[in-house]
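Structure for this input, please:
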Amino acid sequence: VVSHSHQMCKICLLALFTAHLTSRSTTDIQDPPPKCKQPLILGDCKASKRRYYYDAERKRCFVFIYSGCGSNGNNFDSFRECYEECEKTEVPGVNRYEPCFCPSLPPPAISDFLRDYCDQPLDVGCCNKDLPRFYYDYSSRTCKEFIYSGCGGNGNNFLDLYQCVFECHPSGKDNFNTPSFPLNLKNNQMFEVKIYLKVALVFLGSVLAFVRTQWESP
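Coordinates of the predicted model:
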């Protein structure tokens, strides 16, 4: 006996297939705005800002690191903004803004599309700064700290442990309720203390060198 949900699923898939065959005209499929077809431009400044752009060939929005100036219109502050402007207009059919899903399966969330950059490898960038950041290690399924150089790199770069876990960890917010998570926060605090001590030692060394120079001078 076929359950009601499976019957609804078959009807849903049949409706999708029918809509796909009958809605290929230019009146049903909207072309994205011209700015969505502009090439990706990282810019020529030294900032490091997470932005999103639309890839016209792959018909998807992707994250990138924006330098802060010299870009074009294909540069969005959030994935949702990029999706609303460019991606969803490419989906054919009368109900192209509201895809059909089987009743027995939950629809994909917007956050599922945000995780492309979580699979990217660690990239410290190409400048000379020492900025504590976090990245998602896909092999171990954990967020780890690293030292970011200040420019370049990729989207797998988070300001704090919370943001990394929220966006990339499979358990998301639920991971904050696990017994092991406070330990990770303690490790994060120790990591920050080490950075501060390193800066303090460098500063102290500079002061001592200056005092010694003044003392030895005639």
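
Please make it C-alpha for all contacts and neighbour counts, starting now.
OK.

Could you find the closest non-adjacent residue to Pro132?
In space, and not counting its chain neighbours, Pro132 is closest to Ile147: 4.9 Å by Cα to Cα, 6 or more residues apart in numbering.

Alongside the first, I'd like the structure of this one:
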Amino acid sequence: MDSTGRLALMFLPLLMIGAAPGHLVQEHIGNNAEICLLPPDEGPCRARIPSYYYDRYTQSCRQFIYGGCKGNANNFETWAACHEACRRIEKVPHICRLEVNENICEEPREMYFFNLMTMTCEKFMSVGCSHNGNQFSDKASCMDFCAPKKTLKKGKKKKMPRLRFA
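The predicted structure is shown next:
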């Protein structure tokens, strides 16, 4: 077999699946949180392929340079493919998207922060004198502030409460 034939056999599996590694996620449906909330990963190769990832902090699709191998599933060929896969990710307030801040300068106390990966409030021991805002004294106030709010579907109107005047 000549070198052209060997080269064709090497790329046959990629041709059969129809996509390069890292671009396979475009067929997923649902809210894709397990994919879209991953950090961007260009991988170890150096192909310099313009690609898109969902940025969990800006809550939008952004361009990055993909190396062409490995990386992770938060990697899309086009902005439209990224948007389609990740548009159902529920939006949360800015401070709830910040990492937990654990500066040490006072007695430890139990606090809660909103974890964007799990979309829930989690306990941690605060030992900081300053924080970034993603810190709440109890789980209920954390969830009230940070949990994604359901939006009304088009065509459905929210009923206003009846008011009575004396």
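
tm score of chain vs chain?
Scored by TM-score structural alignment, normalised by the length of the second structure, the superposition of the two chains gives a TM-score of 0.36; 67 aligned residues with a Cα RMSD of 2.2 Å.

follow-up on the earlier one: over to the residue nearest to Pro132 of the first structure. Which of the three states is it?
Each residue gets one of three states, and Ile147 of the first structure gets strand by DSSP: H, G, I helix; E, B strand; the rest coil.

For Ala80 of the second structure, see how far away Asp144 of the second structure is.
Taking Cα to Cα, to the nearest Å as the criterion, Asp144 of the second structure is separated from Ala80 of the second structure by 32 Å.

Met111 of the second structure too?
From Met111 of the second structure over to Ala80 of the second structure the distance is 39 Å, taken as Cα to Cα.

same deal with Cys86 of the second structure?
According to Cα to Cα, Cys86 of the second structure stands 10 Å off from Ala80 of the second structure.

okay, those two: which has more neighbours?
Remark: of Cys86 of the second structure and Ala80, Cys86 carries more neighbours, 28 against 13, as counted by other Cα atoms under 10 Å.

Pretty sure that one sits against Tyr54.
Yes. Counting by Cα atoms under 8 Å, Cys86 of the second structure sits close enough to Tyr54 to count as a contact (6.8 Å).

who touches both of those two?
Between them, Cys86 of the second structure and Tyr54 share these contacting residues under Cα atoms under 8 Å, 6 or more residues apart in numbering: Cys36.

Give the next helix or strand downstream of the longest helix belonging to the second structure.
Secondary structure of the second structure per DSSP state H: the longest helix is helix 3-17. Heading C-terminal from helix 3-17 of the second structure, the first helix or strand you meet, by DSSP states H and E, is helix 33-36.

Tell me the helices and strands packed up against that next one.
For helix 33-36 of the second structure, the helices and strands in contact under the criterion 3 or more Cα pairs under 8 Å, 6 or more residues apart in numbering; DSSP states H and E are strand 49-55, helix 79-86.

can you redo the ones you listed as JSON lines with distance to Phe64 of the second structure?
As requested, these are exported to JSON lines (distance: least, Cα to Cα, whole Å):
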{"stretch": "strand 49-55", "distance to Phe64 of the second structure": "6"}
{"stretch": "helix 79-86", "distance to Phe64 of the second structure": "11"}
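
Tyr135 of the first structure falls within a strand, correct?
Yes. Tyr135 of the first structure sits within a strand when classified using three-state DSSP.

returning to what we had before: of the helices and strands packed on helix 33-36 of the second structure, which approaches Ile17 of the second structure most closely?
Nearest to Ile17 of the second structure among these is helix 79-86 (17.3 Å), distances taken as Cα to Cα.

and the angle from the closest one to strand 49-55?
Using axes from the mean of the first three to the mean of the last three Cα atoms, to 10 degrees, one finds that helix 79-86 of the second structure and strand 49-55 are set 30 degrees apart in direction.

so what does helix 79-86 of the second structure touch, helix or strand wise?
With contacts taken as 3+ Cα pairs under 8 Å, 6+ apart, helix 79-86 of the second structure sits against helix 33-36, strand 49-55, strand 60-66.

list the buried ones in that helix?
For helix 79-86 of the second structure, the neighbour count (16 or more other Cα atoms under 10 Å) marks Trp79, Ala81, Cys82, His83, Glu84, Ala85, Cys86 as buried.

still on that earlier bit, would you convert the helices and strands packed on helix 79-86 of the second structure into TSV that also reports mean neighbour count and distance to Leu14 of the second structure?
Conversion of those to TSV gives the following (neighbours: other Cα atoms under 10 Å; distance: least, Cα to Cα, whole Å):
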stretch	mean neighbour count	distance to Leu14 of the second structure
helix 33-36	19	21
strand 49-55	22	16
strand 60-66	19	17
